[in-house]
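K.L.:
Let me see the structure of the following:
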Amino acid sequence: MPQALWGTRVSASTVTDLNQKIYKQIEQWCQQPLVGDFPYVFPGWSVAEAQLGRRGEKRLGADGDWRCAERLSADPGGERRRKEDEASWTEFLRGLKGRGLKGVELLVSDKCLGLVENVVDFYPEAKWQRCVIHFYRNVWTAVPTGKVKQVATMLKAIHAQEDAEAAKQRACLVVEKLRAMKLARAAEIVENGIAETLSYYSMPPNTGAVCEPTTRWNG
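P.N.:
Sure, this is the predicted structure:
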């Protein structure tokens, strides 16, 4: 792999030395103070790092304008990714809080209980939003491959409604249709979990809350 990247053979010790230097720089960066408010926070995983987003003067929006997104922390060793338990998320959120993370209004993530249970302790006034992409994938586990595209269209229609009440009504219709399609388990997942994906409706328009940030930017 090093030879493929750099075009020359590199010894294992050289790679180790470079990794140690890089990790030290990342660790220093992870300790820098966070200045200003971060209304929308997106803990997500891309390979072995945590990515979070910030809304600046412009909205962090679902229209693809992610220029105001800012990465706040990373987990280069992948330790937190391997665990994702309550203790590791407590440590993570405590670290962000200690560095000055404030103004959090909405936190979007998958349904990792270790994280969800901790949000209220550190940011009691913030709302939690279940990542819609993760939710869709959860529903698709109960859908035959040949029907995934059809069900995906049905699910996206829920989150395209003008307000939360309309979205809930649409979700009821989707549940009925899934049952008519003999997809009882998928219908149950939607019925029991859809409310967790609608928190963004209480935020200003175009917050991008229904999106998974790692699908938009990786830099």
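
K.L.:
make it CA atoms for all contacts and neighbour counts henceforth
P.N.:
Fine.

K.L.:
mind listing what's buried in stretch 44-57?
P.N.:
Gly44, Trp45, Ala48, Glu49, Ala50, Gln51, Leu52, Gly53, Arg54, Arg55, Gly56 (16 or more other CA atoms under 10 Å).

K.L.:
what helix or strand is the closest residue to Trp89 other than its chain neighbours on?
P.N.:
Closest residue to Trp89 apart from its sequence neighbours, by CA to CA, 6 or more residues apart in numbering: Leu115 at 5.5 Å. Secondary structure assignment for Leu115, by DSSP states H and E: helix 113-122.

K.L.:
Likewise for Trp128?
P.N.:
Going by DSSP H and E, Trp128 is part of strand 127-130.

K.L.:
Please give the structure of this sequence too, so both can be compared:
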Amino acid sequence: MKEKLELIMREEIKHFLEIEQADTSNMRNGYYQRNLDTQYGRIEGLLVPRDRNGEFQTQLFAPYQRHTGWLEEAIIRMYQSGMSTREIGKFIERILGNAYSPATISRITDVVKEGIEKWHTRPLHKRYSVLYLDGLYVKLRRETVEKEAIYVALGVNEEGYREILDFFVGGQESAYVWQEILQQLYNRGVKEVLLGVFDGLPGLEEAFKAVYPKADVQCCVVHKVRNTLSRVRKKDQFEVAENLKLIYRAPNKEMALQMFQQFESKWSSKYPREVQSWANELDVLLTFMDYPSSIRSVIYTTNAIERTIKEIRKRLKPMNSLSSLEAAEKVVYLTIQDFNEKWAGRKLRGFAEAQEALERMFEERYN
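P.N.:
Model prediction:
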């Protein structure tokens, strides 16, 4: 490797002097030695040619670069995968023999900060058929370590392509913060939305409707079922679950309402609060039945975004607690970029078949 790099640089300076400096008196001026860390290991005593005027620069690396770009990329990838700055530093020391402090690793990962700022303000599509809203809690250090929320908004555009639109880190999850996030999405171009899908956070439905008054709301059926089953006796859980399936798996809303009446008659005396809770929320639990059948299975629940949430949590878990708000944002941003790149050419299941119907819904609702 050392010999090959030195040969390339000798050819480079030869071309530089014979072509670019042909009309000058510039000439070679020996070599200087330097070390270079590469993906194959450290090269010591690399002979770098120089010219008398000090104008030659090899294209293999920058003047004061001590390692090729693979190392920064590798560090960012390790950080993205959930390794802490301390773990990355120890790993590099084992491989290359020289130590990288957590502060140095953090500075290297800072290259993504500019990308984060641009990403947070990028223009968005005007129309999104669905907005999924969900969040998670992570341990974040701000003098003391406490759990704080990460808010994530995923959109499916009118053609059926999904992307994470934005995220926000900090504080406790609240409808007020969600409304601010939604308002920012609106200001960045998201003017028309058909459906918002989220769990039953108090006040979130009102916050969503404040920004998108013409949009429908779908509360996550899966969350609702889980909450209900946690409140019934163990011996009844299977039967209650099967009876609830008859409601949300009904072929149409009329049949679903009939199934709920049967559920109500059967269980209201034993579990009055749980049955009444379903009665109170039935409209927003069955909204998905007003939409094309091909997409109902992906809009009656927040599963579409929960996979992303699960991956973010997985990558943050090895870090135990995040050293700063910036550290959290970097990991979340890098994880989200992976998902958005993966989804770029793939429509969400069922949306291709539903596209014409959804376009009609947009026209009827917003024009």
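
K.L.:
Which residue in structure 2 aligns with the residue nearest to Trp89 of structure 1?
P.N.:
Using TM-score structural alignment, the partner of Leu115 of structure 1 in structure 2 is Leu204.

K.L.:
now the helices: where do they sit in structure 1?
P.N.:
2-6, 12-30, 79-83, 86-98, 113-122, 132-140, 148-158, 164-180, 184-193 (DSSP state H).

K.L.:
quick one: which of those is nearest Pro204 of structure 1?
P.N.:
helix 164-180 (12.7 Å; CA to CA).

K.L.:
so what secondary structure elements neighbour that closest one?
P.N.:
helix 148-158, helix 184-193 (3 or more CA pairs under 8 Å, 6 or more residues apart in numbering; DSSP states H and E).

K.L.:
I'd say Val104 of structure 1 and Pro39 touch.
P.N.:
Yes: judged on CA atoms under 8 Å, Val104 of structure 1 makes contact with Pro39 at a distance of 4.2 Å.

K.L.:
re the thing from before, relative to helix 86-98, how tilted is the helix holding Leu115 of structure 1?
P.N.:
40 degrees (axes from the mean of the first three to the mean of the last three CA atoms, to 10 degrees).

K.L.:
How many residues are close by whatever residue of structure 1 lines up with Arg162 of structure 2?
P.N.:
Here Arg162 of structure 2 is matched to Ala69 in structure 1, going by TM-score structural alignment. Residues within reach of Ala69 of structure 1, counting by other CA atoms under 10 Å, total 23.

K.L.:
coming back round to it: ok, the residue nearest to Trp89 of structure 1 - how many residues close by?
P.N.:
As a burial measure, Leu115 of structure 1 scores 21 neighbours (other CA under 10 Å).

K.L.:
quick one: contacts for it?
P.N.:
Glu84, Asp85, Glu86, Trp89, Thr90 (CA atoms under 8 Å, 6 or more residues apart in numbering).

K.L.:
quick one: which of those is nearest to Arg137 of structure 1?
P.N.:
Using CA to CA, these come closest to Arg137 of structure 1 at Glu84, 18.9 Å.

K.L.:
now the closest one, nearest residue through space, not along the chain?
P.N.:
Nearest to Glu84 of structure 1 is Gly114, by CA to CA, 6+ apart, at 6.5 Å.

K.L.:
about what we covered before: settle it for me: which of Val104 and Pro39 of structure 1 has more neighbours?
P.N.:
Set side by side, Val104 of structure 1 and Pro39 show more neighbours around Pro39, with 21 against 18, by other CA under 10 Å.

K.L.:
Turn the helices and strands packed on helix 164-180 of structure 1 into JSON lines, columns for distance to Gln28 of structure 1 and mean neighbour count.
P.N.:
Conversion of these to JSON lines gives the following (distance: least, CA to CA, whole Å; neighbours: other CA atoms under 10 Å):
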{"stretch": "helix 148-158", "distance to Gln28 of structure 1": "41", "mean neighbour count": "16"}
{"stretch": "helix 184-193", "distance to Gln28 of structure 1": "39", "mean neighbour count": "17"}
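
K.L.:
Check the spacing between the residue nearest to Glu84 of structure 1 and Gly77 of structure 1 real quick.
P.N.:
Separation of Gly114 of structure 1 from Gly77 of structure 1 (CA to CA, to the nearest Å): 19 Å.

K.L.:
So between those two, which is more surrounded?
P.N.:
Gly114 (16 against 11).

K.L.:
Surely that one is in contact with Arg80?
P.N.:
No: counting by CA under 8 Å, Gly114 of structure 1 stays clear of Arg80, with 11.0 Å between them.

K.L.:
Tell me who's in contact with Glu329 of structure 2.
P.N.:
Ile116, Val169.

K.L.:
Just the endpoints, please. Distance across stretch 226-236 of structure 2?
P.N.:
Stretch 226-236 of structure 2 end-to-end distance (CA to CA) = 13 Å.

K.L.:
Repeat that for stretch 278-296 of structure 2.
P.N.:
Start-to-end, stretch 278-296 of structure 2 (CA to CA) is 19 Å.

K.L.:
mind checking how far that stretch is from the chain centre?
P.N.:
27 Å (CA atoms, centre = their mean, to the nearest Å).

K.L.:
tally of neighbours for the closest residue to Thr85 of structure 2 other than its chain neighbours?
P.N.:
Once flanking residues are discounted, Thr85 of structure 2 sits nearest to Pro102: 4.8 Å by CA to CA, 6+ apart. Using other CA under 10 Å, Pro102 of structure 2 is surrounded by 16 other residues.

K.L.:
repeat for Leu101 of structure 1
P.N.:
The burial count for Leu101 of structure 1: 21, using other CA under 10 Å.
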